[in-house]
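**Student:** model the following, please.
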Amino acid sequence: MEKQTIVLGSRGSKLALWQTNYVKGLLETAAPEYDYCVEVVHTKGDKILDVALSKIGDKGLFTKELEHALLDGSVDLCVHSMKDMPTVLPEGLSIQGVPVRANAADALVMRGGVGSLLELPAGARVATGSLRRTAQLKRLRPDIEPCEIRGNIDSRIRRIVEGEFDAGVLACAGIERLGIPNVIAQVISTADMIPAVGQGAIAIEVRSDDERVAALCAAITHEPTMRAVRAERIVLRALEGGCQVPMGVHARDVVDETGDVRMVMDGFVSSLDGVRFVRAHGECVPSDYETMAQGMVDDLLAGGAGPILSELR
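**Tutor:** Just a heads-up that it's a prediction; the model follows:
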């Protein structure tokens, strides 16, 4: 009997294809009764590379065309970087799969591959495409100059090592997934630079009524990662954050001194210059993640995030 084929939709970048083929490999192991193939779909975000994300908006920038293919049946599921996912999805679509998360931290990439953020000279030009990273860089090193950069990971790293910038800050996960961890000069602590919502996680989006594909996704889902990402996205949605807002939220499970598992969460909202910076922290038993996330929203607003967000919009 001929196997049925499941079609995975993917962006065409090297990192996107790595992630999609990683998911394909997980599915092949979990459900070998199907065949799997990858269909590349080019998104708006792949075509506009000369404008800052904060200027062109982020709602569906890297997902919209893939979602059209999912809705019209051209593909059976879409593989995304979780941090690209809007908090409100098109009607009829849902995130049903989240494999285990990679390193959520940010990395410093420098010419020569040696050094740290603290060792950068005053006035150093540090490349980043993120307002979140820019605001935190300005707090950590107000004497350096964050510079806008767009493009795929390969091109960003090349521009840094060729000397266009003194350093750059990129996601650890992308660098490690592409097999080039040697370019990382420093893994920046998540205590010093809170990651973006969903950073390091992969989202598998499906049609909400496709029970067959949803079951396949459930088989390869890492529940602690799913919970953490859901908690982060509750905060993101409540505060209407995105590429135009310097904010970060990072949730993860930790084992406390008694051996019990607890979920820990840190978040911030900042002005563009990093001067006004509101930070919050939460802890809970993992099953209470929704309550903890809403408590973080309340704490950030109580700390002054509301006026900052209003001004940014």
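**Student:** CA only for contacts and neighbour counts going forward, please
**Tutor:** Noted.
**Student:** which strands and helices lie in contact with the helix or strand hosting residue 213?
**Tutor:** Using DSSP states H and E, residue 213 maps to helix 211-219. Here helix 211-219 touches helix 14-30, strand 93-97, strand 202-207, going by 3 or more Cα pairs under 8 Å, 6 or more residues apart in numbering; DSSP states H and E.
**Student:** one more, please, to line up against the first structure:
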Amino acid sequence: MGRQITIGTRGSQLALWQANWVKSALEEKFSDLSVELLIIKTKGDKILDVPLAKVGGKGLFVKEIEEALLDGRIDLAVHSMKDMPADIPEGLCIGAIPERENPRDALVSRHNLPLAELPRGARVGTSSLRRSAQLKSVRPDIEIVSLRGNLGTRLKKLETEDLDAIILAAAGLRRMGFEDRITECLDETVMLPAVGQGALCIESRENDPEIGPLMAALNHGETRTVVLGERAFLNRLEGGCQVPIACHGELSADGGFALTGLVASLDGMTVIRERLSGPAAECERIGVALAEQLLAQGAEEILESLKETDENNNR
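**Tutor:** The predicted structure follows:
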């Protein structure tokens, strides 16, 4: 008799692609394993007519799936790593991080114009405060238009809502076969990615003897090192999904690790950015140290003002 496990996932096309990728990878590596998917609707999926920042940022796309993991309805959860809050509920852990896809942000332009050539006052769609703050920093003339919905919906809105361009994660476009829609992969000097962007998070219960070997088989050591460094940076800043925080790490051939981090004001007028490097084995220490540098340079005041705004919006 073969083993059977259940993966919890959101129901969007991209989420299902990711969950099915994990299912196929597991069934290929473990011939006695049968994997089924359970679609779970999250708060972020239910509220589509309000900007994410006004809904409340932490755990919007993961909380209900994590509850199913804790109560045993599912054995694994597959998330986009960039949707994962800094804090993970007690009893759960990041079981595996497979090899990362392209982490950069992509501009999809209606007339195939790169960011630098968009007309003055161009309308650009994004639901991310991180993206909009960095856009305003390099192109203060641009009008930011709130953009919600799944990948297909956002691509349609480029036409139907009279937008000049939209910004999406390159990883999602590549995974869904829309790579040909990318006008420009934005350089990290212009648009630093979200923590964990392009990586998957396979979440599991801690110390589960049945699941542990499955996670070990899917984990990609180099990606895990980089992402854990980025998440240590996020955790020190106590950042949720909807805060203008960006971070990206890179490994070098000689065992080094370099991390670039950024905190920006909502209007893009203040951007605090630093880079720190050290041994890859100290990735999490480097993440915390980089966050401390930014806090000392004014990021603390930016984050406190955002927290006050968030509390006022939720009263």
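**Student:** what's the TM-score here?
**Tutor:** TM-score for the superposed chains, counting by TM-score structural alignment, normalised by the length of the first structure: 0.95, backed by 307 aligned residues with a Cα RMSD of 1.2 Å.
**Student:** what span of the second structure lines up against the helix or strand following the helix holding residue 213 of the first structure?
**Tutor:** On the C-terminal side of helix 211-219 of the first structure, the closest following helix or strand by DSSP H and E is helix 223-239. Counting by TM-score structural alignment, helix 223-239 of the first structure pairs with residues 221-237 of the second structure.
**Student:** now swap in stretch 276-293 of the first structure and tell me
**Tutor:** With TM-score structural alignment as the criterion, stretch 276-293 of the first structure aligns to 270-287.
**Student:** end-to-end on that stretch?
**Tutor:** 21 Å (Cα to Cα, to the nearest Å).
**Student:** what does stretch 197-207 of the first structure give?
**Tutor:** 23 Å.
**Student:** same thing with stretch 293-309 of the first structure?
**Tutor:** This stretch, stretch 293-309 of the first structure, spans 18 Å end to end (Cα to Cα).
**Student:** list the buried residues of that stretch.
**Tutor:** Neighbour counts over stretch 293-309 of the first structure (16 or more other Cα atoms under 10 Å) mark 293-301, 304-305, 308-309 as buried.
**Student:** got the angle for the strand or helix carrying residue 38 of the second structure vs helix 13-29?
**Tutor:** If you go by DSSP H and E, residue 38 of the second structure is part of strand 33-39. Using axes from the mean of the first three to the mean of the last three Cα atoms, to 10 degrees, the inter-axis angle of strand 33-39 of the second structure relative to helix 13-29 is 170 degrees.
**Student:** and strand 33-39 of the second structure, how far from the first structure on average?
**Tutor:** Aligned to the first structure and superposed, strand 33-39 of the second structure gives a mean residue distance of 1.1 Å (mean Cα distance after the TM-score superposition for the first structure).
**Student:** and that strand, what other elements does it pack with?
**Tutor:** Using 3+ Cα pairs under 8 Å, 6+ apart, strand 33-39 of the second structure is in contact with strand 3-9, helix 13-29.
**Student:** could you check the angle strand 93-97 makes with the helix holding residue 213 of the first structure?
**Tutor:** Per the same axes, to 10 degrees, the angle that helix 211-219 of the first structure makes with strand 93-97 is 40 degrees.
**Student:** once aligned, what mean separation remains between helix 211-219 of the first structure and the second structure?
**Tutor:** Helix 211-219 of the first structure sits 1.3 Å off on average (mean Cα distance after the TM-score superposition for the first structure).
**Student:** so for that helix, what gets flagged as buried?
**Tutor:** For helix 211-219 of the first structure, by 16+ other Cα under 10 Å, it's 213, 214, 216, 217, 219.
**Student:** roughly how far apart are the aligned partner of the second one in the second structure and residue 176 of the second structure?
**Tutor:** In this case it means residue 214 of the first structure. In the second structure, the residue equivalent to residue 214 of the first structure is residue 212, according to TM-score structural alignment. For residue 212 of the second structure, the distance to residue 176 of the second structure equals 29 Å [Cα to Cα].
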